[in-house]
Every structure is written in structure tokens, then in C-alpha cells.
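In: Provide a 3D model corresponding to the input given below.
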Amino acid sequence: MALNLEQTTSLIVERARQLVNQLVEDRGHDRPPFLSEEYARLRGIKRIEKVDLGEVSAILLKLHDGDVIRVNQNHNLTRQNFSCAHEIGHALLSELNLEPCIEDVEFRTFNPQAHALARAKARERLCDAAATELLMPEAVFKKYLSGFGASIKSLEWLADIFRVSISSTAIRIAEVSAEPCIALLWHPRPRTKSKALRLAWRVGPGKKSRGKANYMPVHTLVKRTSTLYKAYQYDDPVKCHKLFRLDAGVKRLPVESKGFGSGEMRHVISLAFPDR
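Out: Now for the predicted structure:
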């Protein structure tokens, strides 16, 4: 019986969870961080090489004497950690023989090139899901999140504790938080003189809300005069309210936001709370 993407994701995440359990048993504790080097050792990957890969984050090489991961030495350590875990996800994808499942998935397009692109994206999402479970195991992450509570401050603490990026942590919070939470990322509008932020992505509440119109902000553009824009201008977190589409109506939700990065990499992460 052919598996859909949701079932395939469940399989690779469960395999990643088994690796987590094996690591915890070997260590004798479940304290973060969970590093890709530890999983590489469990998987029998010979070594991780840090080299200049240009625009590429990492690659998995299947050599005659064993697998090798090459990771871009020019990226920061948290990105290197996730990139290596992503490549381990590719190894798990191969181990579970899930490639035929991706090939069997039907995508609504008549363009053959679009089919190939959609399947490539599906493959990368599966490996991201595995990497997320490896580096931020759901059971452990939820334990720490319940202690801190969902907020912009706890977002920074959790990213530091698990040694993952702010954006990856925000997504994980939105996916697994016991309190419904929506994570959003805002970028400056490219190639325009008007100073405003546009919505790049939105996740949550929960794992199955991605891509749905529900839980979307009514306005996906943030003007310079808004309170939220101050998070982009300064380093302090800001609180405001925004209108969101919830079910059949519109609701004004409390939102916490903070700017991260600098220069062209500057962006804003927001957390919105439907039940507050």
C-alpha cells in the first residue's frame, strides 16, 4: 500500500526517535544539547569534514569504505549542526527505503519539471523533520518548554540550550507547545524603497497547520509606523496585537516579537497566542 507524505514523515520521525533513545541510553541522560556528531557515531558515519562548500550547506558522501558528511565550514556552528543532522536524515531516508514513497506521491501539476521540484522539496522536508527530532527531541523539548513557557525570552533560551537556530526553535515551539502558539517570520520587502516587513512564513498552532489559510494574519505587511516594526529597528522585544483569521472569523491576538541578525540577514520572529 502506497504511503502518503504524512505517513512517510511519521516513519522517518519515529526512526529518528529511536536514534534519540539509543543516544540517551548510551549517555545515561537526556540533557540537551543533542549534537549531530553523536548521531553520526551511532549511525556508523566515518567522519564529518568541515570544508568550503560554497553555497551548499552539507552533503552526504557514500564511499566504498563508509559514509562521510561534508559540512560548510563558513556557516555558524548551529547551522552546521542542523545541516549535518539533515544529512543523517538522508541516511535514514535511504535506510527505510522511503524514496519510492516520494516518487509515488501525486502533485497537482501538469508540468513534469514542477513534479520533480515538488518531490525534491518533499524529500528535503522529510530530512528536516528527522533533523528536528534528532536535535530537539519532542519529549525533551516539551519538558523544557513547559518549564519556561512559550515566549520570546524562552525562545532565545531554548535555542541556546539545544544549540539550534532561533527560527528552528520558533517552529518547534509552534508545533509542540501545549499552549496554542503561532510562529511567524518577517523579512524586509526586497527591492523597494518603502520601509515595511512582509510575512515570509507562518507555522502553528500544532504540526498540521502549515500552508492553511486559517491562523494567518489578516495583514501580511508590517508598515514602518507599526509597533511590530520597532522589533526590526531595535534589539528589545516588543508586544502588540494583530488580527488573525481563526476558523470562520477574525480575532485580535497578543503577539511578542524580536529582531534577530544584522544587515541583509536582519529579520523578525513573532509568537502569537490564540488562547490568551
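In: could you use CA atoms for every contact and neighbour count after this?
Out: Will do.
In: name the surrounding residues that touch whichever helix or strand residue 41 is part of.
Out: Assigned by DSSP states H and E, residue 41 belongs to helix 36-43. Outside helix 36-43, the residues within contact range by C-alpha atoms under 8 Å, 6 or more residues apart in numbering are 19, 23, 46-48, 81-82, 84-85, 88, 134-135.
In: separation between the residue nearest to the spatial centre of the chain and residue 131?
Out: Centroid check for the chain by C-alpha atoms, centre = their mean gives residue 168 as the closest residue, at 3.7 Å. Distance from residue 168 to residue 131, counting by C-alpha to C-alpha, to the nearest Å: 10 Å.
In: residues contacting stretch 220-228, please?
Out: By C-alpha under 8 Å, 6+ apart, stretch 220-228 touches 195-199, 229-230, 238-240, 257.
In: to compare with the earlier structure, here is another sequence to fold:
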Amino acid sequence: MNSREKALMRARQLMDDYFSFGGSFPVNMKMLASIAGITVKEKYMEDDQSGQLVIQAGKIAAYVNIFDSPVRQNFTIAHEIAHTLMDEFDHIQFRKKESGQDEIERLCDEVASELLLPTAEFKRQMVKHGEKLASFKPLSKYFRASLEAVAVKFAGCAQDQNRAILMVTDFHSAGRRDLAISGVIPLSNWDIFVPKGLSIGKERHLADSFYKNAPFEQTMQLSLGHLQGEYLVETYPSKFQQSGKLYNKGYILLSK
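Out: Sure, this is the predicted structure:
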């Protein structure tokens, strides 16, 4: 049994303990951390930090950024719990908002997802709400998880894997204001490369869905980089404020 398999097995055992104590959905992450022997505390942290795991006198404390939203804090707590389930766990750990490509961090995110959004229950809820972007909001509410965490889990659990989820926004650190792709979550059978930063401004009907907050699901012709031809497109527009300004963000689900 490799490190990943052992970590996931420990995660399942921890969840069994949680439910044996009367736990329910959404998972109470502070209760789960307590069962794992971890005390959760809020702390003023740097903007690029979400969490910190500290061992002192044999006791483990997980600190979460006091400025983060409750759903982000939930995933951070799950991520810090996941660190303690690893064979490699032996020192202070920090979780960055952009955790990069470190293998341990990726594995901790996978285990954290299994703690916050257990696969079996997530699939049951997907059957109830449907394999559509429109299900993201009720799934997020049910599991008390961020839309991004739901999107990643959705990609791993959906039956139709010949799809991709595009994250889009018009908030860019370089000062651009066009609506562009900020991230791509390809499902396993998707084979078309879609680069980050690709502007969707030329596809006016697609862009208007976000600017006008008008979600849709329809088959349409696309001409975006290598995305050439007919696709089934579903949009999930939303907005957020940053430094007093309102920006667009959301998701596009593409099916070939």
C-alpha cells in the first residue's frame, strides 16, 4: 500500500469515527479536527497564507486565516488534517492560497476533498441535482464548501468525462479587464488544450452571459484557440468585490 492509499484509508477511518460520534453533513470540520487530535484556531496571517499546522509539546494546532471565508476555512482545516494522515508528517506545515505543484500538497488537497466532500455522498447528491453547473450552488451549500472545491470534486465524480470546466474572470493582477480563462479543470477524457489567459471576449454571447448575469445551457459554435466547432456549453456567472470594485467570475462547462 503506497502513501496515497494509506492516507485515504486513514481519512475513511477518521470519517467513520466522525459519524460514530453523531456527525452529519455538512461535515463539522472543527469536530472532525478534534477527533483527529487537532485544535483549530483563527489567526491573523499573511494574505497569501490560508493555514498553518503547529506542533508544540506534543499537541497539534491548526491555524486558519481569520480573514478567509467559512467555506475556505473549512477546506483549509481539512487540508491541515490531511497533513497529519501522511507518513511524511513530522514538522510545521503552511498552506498557501496557491499551493503550487508540490506532490505532498496535491495529495493533501485530494485527501482534504475526501474529508469535506466524501465521494459516495457527493455522487448521491450529483444524482439528485444533476451533472450540471447549476448543481454547484446546492452542492456548495450542502457540503459547506467553496465552488472551486465543488468543481474539482465534480470533475472526478461525473460520469460523462468528455468535458472540461473553465474558470473565467475579468479580474487580473496585470490590470487587464477582459473576460478570460483563469483556470481549467479537464475531466479525464478531455484532450483539447485550453491555455490560461485565453480571452473569451470575441465570443460575445458567451461573454454576455457573465456581464449580464444570464446563465444558459445550449449547443453553440465556438472559435477560441483550439476550441473550434460545436460544443454543448453551460455557464455559471457570478460576481465579487475586490478593493471596492465589482468583477465578474464564474464557470463554463464544455462538452464535446
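In: returning to that earlier point: which of the contacts of stretch 220-228 of the first structure fall in helices?
Out: Residues of the contacts of stretch 220-228 of the first structure located in helices (DSSP state H): 229-230.
In: most surrounded residue in the contacts of stretch 220-228 of the first structure?
Out: When neighbours are taken as other C-alpha atoms under 10 Å, the top entry among the contacts of stretch 220-228 of the first structure is residue 257 (28 neighbours).
In: could you report the neighbour count for the residue mapped onto residue 270 of the first structure from the second structure?
Out: Aligned against the second structure by TM-score structural alignment, residue 270 of the first structure finds its counterpart in residue 252. As a burial measure, residue 252 of the second structure scores 22 neighbours (other C-alpha under 10 Å).
In: kindly report the same for residue 59 of the second structure.
Out: Residue 59 of the second structure: 10 neighbours (other C-alpha under 10 Å).
In: distance of whatever residue of the first structure lines up with it relative to residue 36 of the first structure?
Out: Structural alignment (TM-score structural alignment) places residue 59 of the second structure against residue 66 in the first structure. Using C-alpha to C-alpha, one gets 17 Å for the distance from residue 66 of the first structure to residue 36 of the first structure.
In: what does residue 153 of the first structure give?
Out: 26 Å.
In: who does whichever strand or helix holds residue 223 of the second structure touch, helix- and strand-wise?
Out: Using DSSP H and E, residue 223 of the second structure sits in strand 217-224. The contact analysis (3 or more C-alpha pairs under 8 Å, 6 or more residues apart in numbering; DSSP states H and E) places strand 217-224 of the second structure against strand 227-242.
In: could I get the buried residue list for the strand it packs on?
Out: 231, 233-238 (16 or more other C-alpha atoms under 10 Å).
In: same question, stretch 194-201 of the second structure
Out: 194, 198-200.
In: one more: stretch 107-122 of the second structure?
Out: So for stretch 107-122 of the second structure, counting by 16+ other C-alpha under 10 Å, buried means 107-119, 122.
In: make CSV out of those residues and add distance to residue 165 of the second structure and secondary structure.
Out: As requested, these are arranged in CSV below (distance: C-alpha to C-alpha, whole Å; DSSP: H, G, I helix; E, B strand; the rest coil):
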residue, distance to residue 165 of the second structure, secondary structure
107, 21, helix
108, 22, helix
109, 18, helix
110, 18, helix
111, 21, helix
112, 21, helix
113, 18, helix
114, 20, helix
115, 23, helix
116, 21, helix
117, 18, coil
118, 20, coil
119, 19, helix
122, 18, helix
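In: which residue ranges of the stretch 151-276 of the first structure form helices?
Out: Under the criterion DSSP state H, counting those that start in this stretch, the stretch 151-276 of the first structure contains helices at 152-162, 166-176, 229-233.
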